[in-house]
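Trainee: model this:
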Amino acid sequence: MVPRLTALVSGAALAVSALPAGAASVNAADHFISHQGNVSYSSNWSGYAETGGSYTSATATWTVPSVSATSSSTYSSAWVGIDGDGNSDLIQTGTESDYVNGHAEYSAWWEILPNYSVTIPGVTVKAGDSVTASVAKSSGSSWVISLADDTTGKSWSATKTYTGPGQSAEFVQEAPTVGGSQSAVAHFSTFGFRNLKVDSAGPGLVSSEKIILRQNGVDYATPSNPNSSGDGFTVSYTG
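Mentor: This is a model prediction of the structure:
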């Protein structure tokens, strides 16, 4: 993610590396994951990434997590996307669960790097809502970004231009950066990504693809192992 037009939230794509997690900047993919055995760590991503193919669509359903009060502002984003793991391209859409200025804030958004993310008009989400989101190539450089609040029946869809290589597909709970610095992770409730699809089929997730969000030696967001179908998992705040 890069800065929200309204909330000044920023982030970056994730690049595969054996180096430890690095600091974020607005216009560069300078977050890294560190591979340690069958587990990977990132300073801003928690979830799963499919790599090694040429991907043209990704879809997920999740329940918007609630956030509890914190003494300072904290942030979190749940999203589905294509690219960003191993390159600086990324097309994504998702929901925001933040605790800012003494209260919880929730919203839906879409983004294509390196441009700013944009709040989705007409879809007001809240904690506990079921949301289904997708990014899908239609033809050439035309992609359709869609997000629906299944609880309220409100939905949004738009066709955008995207020219990334489609090298990865992700299902992520992220700690974005704010004002150019890595944000503290919101204390979000445990929630699940479900009905995952990559190129219209189940992704067949395996536990070795797991990414744990670690900052300063602390694991703040940890995904579960995949379900028996390999098309879903939960994420918990563990800080």
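
Trainee: switch to C-alpha atoms for all contacts and neighbour counts from now on
Mentor: OK.

Trainee: where exactly do the helices run in the chain?
Mentor: Using DSSP state H, no helices are assigned anywhere in the chain.

Trainee: doesn't D85 make contact with A49?
Mentor: Yes. Using C-alpha atoms under 8 Å, A49 makes contact with D85 at a distance of 7.4 Å.

Trainee: Now do the shared contacts for those two.
Mentor: Counting by C-alpha atoms under 8 Å, 6 or more residues apart in numbering, the shared contacts of A49 and D85 are S168.

Trainee: Neighbour count: the two, which is higher?
Mentor: D85 (25 against 22; other C-alpha atoms under 10 Å).

Trainee: check contacts around the more buried one.
Mentor: Taking C-alpha under 8 Å, 6+ apart as the test, what D85 contacts is A13, L14, A15, V16, A49, T51, Q167, S168.

Trainee: With S138 instead?
Mentor: Residues counted as contacts of S138 (C-alpha under 8 Å, 6+ apart) are V144.

Trainee: Now do it against Q215, distance only.
Mentor: Distance from S138 to Q215, counting by C-alpha to C-alpha, to the nearest Å: 38 Å.

Trainee: same check, this time on A221
Mentor: 10 Å.

Trainee: residues in contact with the closest residue to S134 other than its chain neighbours?
Mentor: Closest residue to S134 apart from its sequence neighbours, by C-alpha to C-alpha, 6 or more residues apart in numbering: T59 at 4.2 Å. For T59, the contacting residues are V80, T132, A133, S134, V135, N195, L196, K197, V198, by C-alpha under 8 Å, 6+ apart.

Trainee: One more sequence to fold, the one below, so I can look at both together:
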Amino acid sequence: MRRILSRVATVAVAAASLAATAVPVGAAAAPGLSFRPLHYNINGYNWGGYAAQGSGFTSVSAAWTEANATCNSTNDLYAPWVGIDGYGSSTVEQTGVATDCSSGRAVHQAWYEMYPANPVYLSTSSYPVSAGDHITASVTYAGSSKYTLKLNDSTRGWTYTTSKSLSAQRTSAEVIIESPTGAYPNFGTLNFTSATVNGNSLGSYGPVALDPSNGAYEARTSALGSSGTSFSETYLRE
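Mentor: Just a heads-up that it's a prediction; the model follows:
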């Protein structure tokens, strides 16, 4: 389903460029836009987190506790996710949990996307997610243009795994929060842990730090912890 945006012109232009629509799996998807890396820059725009750059990336994973977000408006939409590609390339292989405020309350829904294919939202009855749930996400390159995307909610006791094919460059790996609408709900502080790339610490790749900004910073990305596998995102404004 396509979200209709009523924001400033720059966000409206970005939203118009997001052609993908949500495709539900076994249930109606929460309204949302494609979690595609549009209009990011060194200050992040709608991205916060870290992006490792290079070549031949084969895996990325991270864990977090789903935040208890408060909606500022029905335009608020964001997701923590992990992925390969996206930062400087035209494909993204990614999975995470979206928090959507279009209904007037925060709705959490697991999803994955093999951009430029449409995002796929998982059934909320089969794969429920709530604030406080412990989430682990990973994307792994299995060779021959095949990727395994895995999402686990250990609080609820479910794991979703899918294998998809896509011809991609594998020139970046990310642990990210993103708002396709450029409007974040108040998620407080979200802590990423166990962030690894190719089985090594995220920090060992000297990743680029991104702070989402839509005229003013919307969230702040912390420095990586001493192990290079943890950092936090702190909400600042919608």
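
Trainee: Can you calculate the TM-score here?
Mentor: Overlay of the two chains. TM-score (TM-score structural alignment, normalised by the length of structure 2): 0.83; 212 aligned residues with a C-alpha RMSD of 1.9 Å.

Trainee: coming back round to it: and the contacts of T59 of structure 1, which of them are buried?
Mentor: V80, T132, A133, S134, V135, N195, L196, K197, V198 (16 or more other C-alpha atoms under 10 Å).

Trainee: Just give me the match in structure 2 for the third one.
Mentor: In structure 2, the position corresponding to A133 of structure 1 is occupied by A137, as judged by TM-score structural alignment.

Trainee: burial measure for the closest residue to its match other than its chain neighbours, as a count.
Mentor: If the residues on either side of it in the chain are set aside, A137 of structure 2 comes closest to L151, at 4.5 Å by C-alpha to C-alpha, 6+ apart. Residues lying near L151 of structure 2 (other C-alpha under 10 Å) number 25.

Trainee: corresponding residue for L151 of structure 2 in structure 1?
Mentor: Using TM-score structural alignment, L151 of structure 2 lines up with L147 in structure 1.

Trainee: Then G86 of structure 2?
Mentor: By TM-score structural alignment, G86 of structure 2 lines up with G84.

Trainee: Assess the claim that G84 of structure 1 and L90 are in contact.
Mentor: Yes. G84 of structure 1 is within contact range of L90, at 4.9 Å (criterion: C-alpha under 8 Å).

Trainee: so who does the most centrally placed residue in structure 2 touch?
Mentor: By C-alpha atoms, centre = their mean, structure 2 has its centre lying nearest to W81, at 3.0 Å. Contact analysis of W81 of structure 2 by C-alpha under 8 Å, 6+ apart lists Q94, T95, G96, V97, A137, V175, I176, I177, E178.

Trainee: next one: N46 of structure 2
Mentor: N46 of structure 2 makes contact with L38, H39, Y40, E178, S179, P180, T181, G182, P212, S213, N214, according to C-alpha under 8 Å, 6+ apart.

Trainee: For the third one, which residues are in contact?
Mentor: The reference is to Y40 of structure 2. N46, W47.

Trainee: same check, this time on the last one
Mentor: Residues near N214 of structure 2 by C-alpha under 8 Å, 6+ apart: Y45, N46, G182.

Trainee: how does it look with 10 Å?
Mentor: N214 of structure 2 makes contact with V8, T10, V11, N43, G44, Y45, N46, T181, G182, A183, R237, E238, according to C-alpha atoms under 10 Å, 6 or more residues apart in numbering.

Trainee: ok, the match of L151 of structure 2 touching A133?
Mentor: Yes. With contact defined as C-alpha atoms under 10 Å, L147 of structure 1 and A133 form a contacting pair (4.3 Å).

Trainee: what do these two both touch?
Mentor: Residues touching both L147 of structure 1 and A133 by C-alpha under 10 Å, 6+ apart: T59, A60, T61, T93, G94, T95, A108, W110, S155, W156, S157.

Trainee: If you drop the residues flanking it in sequence, what lies closest to the last one?
Mentor: Right, S157 of structure 1. Using C-alpha to C-alpha, 6+ apart, the nearest residue to S157 of structure 1 is S146, at 4.2 Å.

Trainee: Counting neighbours, what do you get for that neighbour?
Mentor: S146 of structure 1: 21 surrounding residues under other C-alpha under 10 Å.

Trainee: Kindly report the same for G132 of structure 2.
Mentor: The tally of other residues near G132 of structure 2 (other C-alpha under 10 Å) stands at 12.

Trainee: distance of it from N191 of structure 2?
Mentor: Noted for G132 of structure 2: a distance of 12 Å to N191 of structure 2, by C-alpha to C-alpha.
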